[in-house]
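>>> Predicted model and sequence below, questions to follow.
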Amino acid sequence: MHVRIITVGKIKERYLSDAIAEYEKRLTPYLKLSILEITEEKRGVHLSGGLEQIIKNREGNRILSAIPDGSYIIALDIHGKQMSSEAFAARIQELQLAGTSSVVLVIGGDLGLSDDVLIRASLRLSFSPMTFTHQMVRLILLEQIYRACKINCNEPYHK
């Protein structure tokens, strides 16, 4: 299975880059992983609601154009479904058993994801009702993917 993470923006903090690189390395034996960083829209600090929507739509169009046809899409969304690590692992395993060759996980920018991306997603996933930076979400997501791989292979790490 090829797992793609499409995310808006780059990682700026070295400590996060180092941790992300560690999980990318740990995932190598389990699946093919790629991360695509979509460029953030340039903007000022104070935005009107209409301008926020325009920015989300532009970023969303770039995200959608990067998703391979036939992919199972999981959008990270604060209003999405919350699930345990075991339930997430079970979903990944179900997709593998169903022959799904491409899973795309999408992390929006600080304004979130466009409606078009959310509508296209097969699953909207929330880690918490709390707000995290999209850079931190990337690290948490990679850790949860790794945890799912360990759970599905009955290997120690999970607890």
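Okay, I see it.
>>> switch to C-alpha atoms for all contacts and neighbour counts from now on
Fine.
>>> neighbours around residue 20, how many?
A total of 21 residues lie near residue 20 under the criterion other Cα atoms under 10 Å.
>>> again, but for residue 157
10.
>>> any chance you could map the strands in the protein?
Secondary structure of the chain, counting by DSSP state E: strands at 2-8, 32-38, 72-81, 102-107, 123-125.
>>> and among those strands, the most buried is which?
Most buried of those by mean neighbour count (mean count of other Cα atoms under 10 Å) is strand 102-107; its value is a mean of 24.
>>> what does that one contact?
1-8, 63, 67-68, 70-77, 113, 134, 137-138 (Cα atoms under 8 Å, 6 or more residues apart in numbering).
>>> now it against strand 72-81, angle please.
Using axes from the mean of the first three to the mean of the last three Cα atoms, to 10 degrees, the inter-axis angle of strand 102-107 relative to strand 72-81 is 40 degrees.
>>> So what angle separates the directions of strand 102-107 and strand 2-8?
Put simply, strand 102-107 runs at 20 degrees to strand 2-8, going by the same axes, to 10 degrees.
>>> ok, and here's another one to check against it:
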Amino acid sequence: MKIVLLTVGKTEDAYIKDGIEKFVKRLKHYTKLEIVDLPELKNTKALTQEQQKTKEAELILKKLSTTDHVVLLDEKGMEFSSVQFADYIDKKAIGSTQSLVFIIGGPYGFDATVYQRANAQLALSRMTFSHQMVRLFFVEQLYRAFSIIKGEPYHHQ
């Protein structure tokens, strides 16, 4: 199973990039992870929030195939413990999921068309984090999930 993290915008802070790279490198032992950064919109001051979400949706939807299992990282999504998230990943890997795509949207969330395309929504927390921090938290949790699946000592209960 291939896992894709699709994001709107790039990670700018070096310490966050370093953290992401650390976990991406570790994940290579378990799965193929591809991080796709979509370009941030230009001249957004002339656009409403809804117009920005619509334009971001166009970019997001172009990157998806009909066979992708799409999970939006969204504050209104289902909440898992790390063990429950590992179980979710494991079930997708055992099942017929070929490509599992997690999406981090722009600053205003997702357009209705992206919600309609999604198979699920996942909240990393009920707290709000910057989009850059969410990337790091997500790849760490993905690594943790695989270490749980493999019974390795990274995760402690």
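All right, it came through fine. Owing to the predicted nature of the structure, the values given are computational and were not obtained by experimental measurement.
>>> Take the strands of the first structure and lay them out in TSV including distance to residue 90 of the first structure.
Below are these laid out as TSV (distance: least, Cα to Cα, whole Å):
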stretch	distance to residue 90 of the first structure
strand 2-8	15
strand 32-38	18
strand 72-81	14
strand 102-107	14
strand 123-125	14
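>>> Which residue of the second structure lies farthest from its centroid?
Each residue of the second structure has a distance to the centre, and by Cα atoms, centre = their mean the biggest one is for residue 46: 28.1 Å.
>>> Return the distance of that residue relative to residue 40 of the second structure.
Here residue 46 of the second structure is placed at a distance of 14 Å from residue 40 of the second structure (Cα to Cα, to the nearest Å).
>>> Equivalent analysis for residue 5 of the second structure, please.
16 Å.
>>> and what of residue 154 of the second structure?
35 Å.
>>> how about residue 138 of the first structure, what's its partner in the second structure?
Using TM-score structural alignment, the partner of residue 138 of the first structure in the second structure is residue 135.
>>> And the residue lying closest to that match once chain neighbours are set aside, how far from residue 11 of the second structure?
Nearest residue to residue 135 of the second structure, sequence neighbours excluded (Cα to Cα, 6 or more residues apart in numbering): residue 20, at 7.3 Å. Separation of residue 20 of the second structure from residue 11 of the second structure (Cα to Cα): 9 Å.
>>> just residue 50 of the second structure next, same as before
Separation of residue 50 of the second structure from residue 11 of the second structure (Cα to Cα) stands at 23 Å.
>>> Just the helices from the first structure, written as ranges.
14-27, 49-66, 85-97, 115-120, 134-152 (DSSP state H).
>>> what angle sits between the longest one and strand 2-8?
With the same axes, to 10 degrees as the basis, helix 134-152 of the first structure and strand 2-8 are set at 160 degrees to each other.
>>> one step back: can you pull the contacts of the residue farthest from the centre of the second structure?
For residue 46 of the second structure, the contact set (Cα under 8 Å, 6+ apart) is empty.
>>> swap the cut-off to 10 Å and go again
Residues near residue 46 of the second structure by Cα atoms under 10 Å, 6 or more residues apart in numbering: residue 52.
>>> and what of residue 113 of the second structure?
Residue 113 of the second structure touches 53, 54, 57, 58, 60, 61, counting by Cα under 10 Å, 6+ apart.
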